[in-house]
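# The sequence and its predicted three-dimensional model are supplied below.
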Amino acid sequence: MPLWKTTAKAVRDWLHLNPQLQAESPLLPRRDGKLMTRANVAQRLKLAVQIAFQKYRDLANISVSPHMVRHATAMSLLQSGADPCEIALWLGHESPATTHMYVEADLAMKERAL
């Protein structure tokens, strides 16, 4: 999985603080050590957005969801030159054709900028 340098450092720090995590363990487990559900992820994201709202008031006008974060990350990877086939694998798409919508969206954004 592609990680920004700051994210990679945060993961290393997290693993250092949580030596009980094994290679097969979820990176961010629930309290019982099991994999988070979609609802758990959405709840954590909602809390993070509430905290971020204190500094970035314009977040009030944006609906932030796990899907939106996933989409924004895929677009960022594409715009930074990542191979669409690699992005498809990262997203878990069965076919790279599913990821083609990101390529089309990126081209449309570039056309509007010109």
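Now that the structure is in, tell me what you want to look at. Residues are numbered from 1 along each chain as shown.
# When you work out contacts or count neighbours from here on, use the C-alpha atoms and nothing else.
OK.
# quick one, what contacts Leu21?
For Leu21, the contact set (CA atoms under 8 Å, 6 or more residues apart in numbering) comprises Leu15, Leu27.
# On the three-state scheme, it is what?
Here Leu21 is recorded as coil under DSSP: H, G, I helix; E, B strand; the rest coil.
# what's the helix or strand for Met101?
Per DSSP states H and E: Met101 is located in helix 96-113.
# From the contact counts, what lies against that helix?
Contact here means 3 or more CA pairs under 8 Å, 6 or more residues apart in numbering; DSSP states H and E; on that basis helix 96-113 packs against helix 66-79, helix 84-91.
# Please identify the most buried of those.
helix 84-91 (a mean of 17; mean count of other CA atoms under 10 Å).
# ok, the most centrally placed residue in the chain - contacts?
When CA atoms, centre = their mean is applied to the chain, the residue found nearest the centroid is Arg70 (4.5 Å). Contact analysis of Arg70 by CA under 8 Å, 6+ apart lists Leu91.
# another one to put next to it:
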Amino acid sequence: MTFLTGDEIDALLSAPDPRRWEGRRDKAMLALAVQTGLRVSELTSLDCDDVTLGYGASVRCEGKGRKLRAVPLDCSIQELLRARLGERSGKRGEPLFCTRTGRRLTRDAVAQRLAIHVRAATETCPTLLDKRIHPHVLRHSFAMSLLQAGVDTTVIALWLGHAGVRSTDAYVHADMTIKERALSLAAPVTARPGRYQPADKVLTSSTACEP
């Protein structure tokens, strides 16, 4: 499973040109994907009125099986979306991420824009060259960031809109650092096997404390 590190995500989000309309749109779109874990189909289907800013900030989306869920937004993505909504000036039911003519972006268009920005980001972050990056990698990256922060897999499953935790378990196996932390908590391989046998002095003192 391919996912991006924190440095790689920072490089990717710095790649879109803020001087261009498409660059500002793409940065908001990629940042939303990597900070919410939305599927590309959920991302492209967002309308302007699906975003709530301020108190209880969230984005409402329709996932697999037409299941609706609301995903919370942090302050940094709120600022990007506030700017996006102001520039977009979209009405209720109009796509949040669209072309200059107002047409909704397709899955292929998102993949194409992502590829452009990944190529630009490799100039400052060469490790991106070793990874095959597509829109779903952003979803994987978000899930891994939660898992590495210690968030329970059941919460991650709800956040991602998974039907159960079995789909989320794959992330546990994808990151070696999680396994290494678990191994560090286990007994060292040099530990002598067998059950603990207390010395006579310990047994005597324990018996003396009994009422």
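Happy to help now that I have it. Quick caveat, the model's predicted, so the values are computed rather than measured.
# Make CSV out of the helices and strands packed on helix 96-113 of structure 1 and add distance to Val49 of structure 1.
Shown next, in CSV, are those (distance: least, CA to CA, whole Å):
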stretch, distance to Val49 of structure 1
helix 66-79, 11
helix 84-91, 23
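# Quick check: which of those is nearest to Glu111 of structure 1?
Minimum separation from Glu111 of structure 1 across these (CA to CA) falls at helix 66-79, 13.6 Å.
# Where in structure 2 does that closest one align, residue-wise?
With TM-score structural alignment applied, helix 66-79 of structure 1 matches the range 135-148 in structure 2.
# Have a look at how far, on average, the matching stretch is from structure 1.
Superposed on structure 1, stretch 135-148 of structure 2 shows a mean distance of 1.4 Å to its aligned residues (mean CA distance after the TM-score superposition for structure 1).
# quick one: that stretch to chain centroid distance?
Between the centre of stretch 135-148 of structure 2 and the centre of its chain there are 3 Å (CA atoms, centre = their mean, to the nearest Å).
# tell me the angle of the helix holding Met101 of structure 1 relative to helix 84-91?
Interaxial angle of helix 96-113 of structure 1 relative to helix 84-91 (axes from the mean of the first three to the mean of the last three CA atoms, to 10 degrees): 110 degrees.
# Can you give me the buried ones in helix 96-113 of structure 1?
Pro96, Thr99, Tyr102, Val103, Asp106 (16 or more other CA atoms under 10 Å).
# repeat for stretch 29-37 of structure 1
Met36.
# what ranges do the helices span in structure 2?
Per DSSP state H, structure 2 carries helices over the ranges 6-14, 21-36, 40-44, 75-88, 107-121, 135-148, 153-160, 166-174, 176-185, 200-208.
# what range in structure 1 matches the fifth one?
Going back to what we said before, that points to helix 107-121 of structure 2. Under TM-score structural alignment, the match for helix 107-121 of structure 2 is residues 38-52.
# So for the matching stretch, what gets flagged as buried?
Ala42, Leu45, Lys46, Val49.
# Looking at these, which is nearest Leu59 of structure 1?
Using CA to CA, the buried residues of stretch 38-52 of structure 1 come closest to Leu59 of structure 1 at Val49, 7.6 Å.
# For Leu27 of structure 1, see how far away that closest one is.
21 Å (CA to CA, to the nearest Å).
# angle of the helix holding Met101 of structure 1 against helix 66-79?
Counting by the same axes, to 10 degrees, helix 96-113 of structure 1 lies at 70 degrees to helix 66-79.
# Now do helix 96-113 of structure 1: everything it contacts.
Ala74, Met75, Leu78, Gln79, Pro84, Cys85, Ile87, Ala88, Leu89, His93.
# which one of those sits closest to Ala60 of structure 1?
Proximity of those to Ala60 of structure 1 (CA to CA) peaks at Met75, which lies at 22.2 Å.
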